[in-house]
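> Make a model of this:
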Amino acid sequence: MKNWLFMATAIISEVIATSALKSSEGFTRLVPSFIVVAGYAAAFYFLSLTLKSIPVGIAYAVWSGLGIVLVTAIAWVLHGQKLDMWGFVGVGFIISGVAVLNLLSKASVH
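All right, here's what the predicted structure looks like:
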C-alpha cells in the first residue's frame, strides 16, 4: 500500500509542477519557476520509490496517464482551456486504460 502512496505523491507533485509551467512564463518568474523545479524533483524521487515494488511500465503508465488527466482538468479550470467532444473521449480512453491496467491486467502489482 505504501508504494501506491508514493505513486500518488509522485503524480500530485508532477501535476503541480506541470501546472506551474504556464505561470513561470518561460522561467522568468521566480516563485512559479521554483515550484516547477521542486515539483519535478519530488515527482521523480517518489516515482523512483514506487519502482522498488511496481514494474516500471505499469508505474509509468499510471503516473503519466493520471497526470495527463489531472493537468487537463486543471488547465480547463484555471487557464480556460476547453475540450471538445473528442478531447473528452481521449481523456476517457486514458482513464479506461489506467483502470484496465490496474484492475484487470496480471502485469500490474496488486
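> use CA for all of it now, contacts and neighbours both
OK.
> ok now do the spatially most central residue of the chain, which residues does it touch?
Centroid check for the chain by CA atoms, centre = their mean gives Gly67 as the closest residue, at 2.0 Å. Taking CA atoms under 8 Å, 6 or more residues apart in numbering as the contact definition, Gly67 lies against Ile11, Ile12, Glu14, Val15.
> Now show me the structure for the sequence below, then we'll compare the two:
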Amino acid sequence: MEWIFLFSAVILEIIATTLMKISDGFTKLLPTIGTFSGYIMCFYFFSLALKKIDMGVAYAIWGATGITVIAIIGIVFFHEAVTVLKVVSIFFIVVGVIGVNLSRMGY
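Next up, the predicted model:
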C-alpha cells in the first residue's frame, strides 16, 4: 500500500507543479487553488508512504520522477528548450535514484 501512496504523491506533485505554471504567478484563481490543494494532498500521501519506505529511497523516487516528468511536460506543453545539458542532468538524476535503491539492497 505504501507504494501506492508514494505513486499518488508523485502524481499529485506533478499536477500541482504544472498548475503552478498555469496559475501565472498565482494570478489565476482555479490553478492557484489546484496548486495548493495538490501539494497538500501530495505531502499527505508522501507522509503515509514514509511510514514503511525508507526516507532516502522514497524521496529519491519522488524527486527524480517529478523532475523527469515535469521536464518532459515543460518541453512538450510549454515549449521549453531541450538541451544536451538538461537531458544529461536528468539522466544522472535517474542514475542516482537507481543507486540509492541498489544501496538499500546491500550493493
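> quick revisit: I'd like to know which of the contacts of Gly67 of structure 1 is nearest to Ala99 of structure 1.
Ile11 (15.6 Å; CA to CA).
> What about Thr50 of structure 1, how many residues nearby?
As a burial measure, Thr50 of structure 1 scores 22 neighbours (other CA atoms under 10 Å).
> Check the secondary structure at the residue nearest to the centre of structure 1 for me.
helix (DSSP: H, G, I helix; E, B strand; the rest coil).
> how far away is it from Leu30 of structure 1?
24 Å (CA to CA, to the nearest Å).
> Equivalent analysis for Phe44 of structure 1, please.
21 Å.
> neighbour count winner among the two?
For Phe44 of structure 1 and Leu30, the more surrounded residue by other CA under 10 Å is Phe44, and the numbers stand at 17 against 12.
> Name the helix or strand for that one, please.
Under the criterion of DSSP states H and E, Phe44 of structure 1 resides in helix 30-50.
> Check which residues of that helix are buried.
For helix 30-50 of structure 1, a neighbour-count test (16 or more other CA atoms under 10 Å) marks 32-37, 39-44, 46-50 as buried.
> where's it relative to the chain centroid, distance-wise?
Averaging C-alpha positions (CA atoms, centre = their mean, to the nearest Å) puts helix 30-50 of structure 1 12 Å from its chain's average.
> Tell me roughly how far it lies from structure 2 on average.
Taking mean CA distance after the TM-score superposition for structure 1, the mean distance separating helix 30-50 of structure 1 from the aligned residues in structure 2 is 0.6 Å.
> Spell out the secondary structure type for the residue of structure 1 positioned farthest from its centre.
Largest separation from the mean C-alpha position in structure 1: Thr28, at 24.1 Å (CA atoms, centre = their mean). Following three-state DSSP, we place Thr28 of structure 1 in the coil state.
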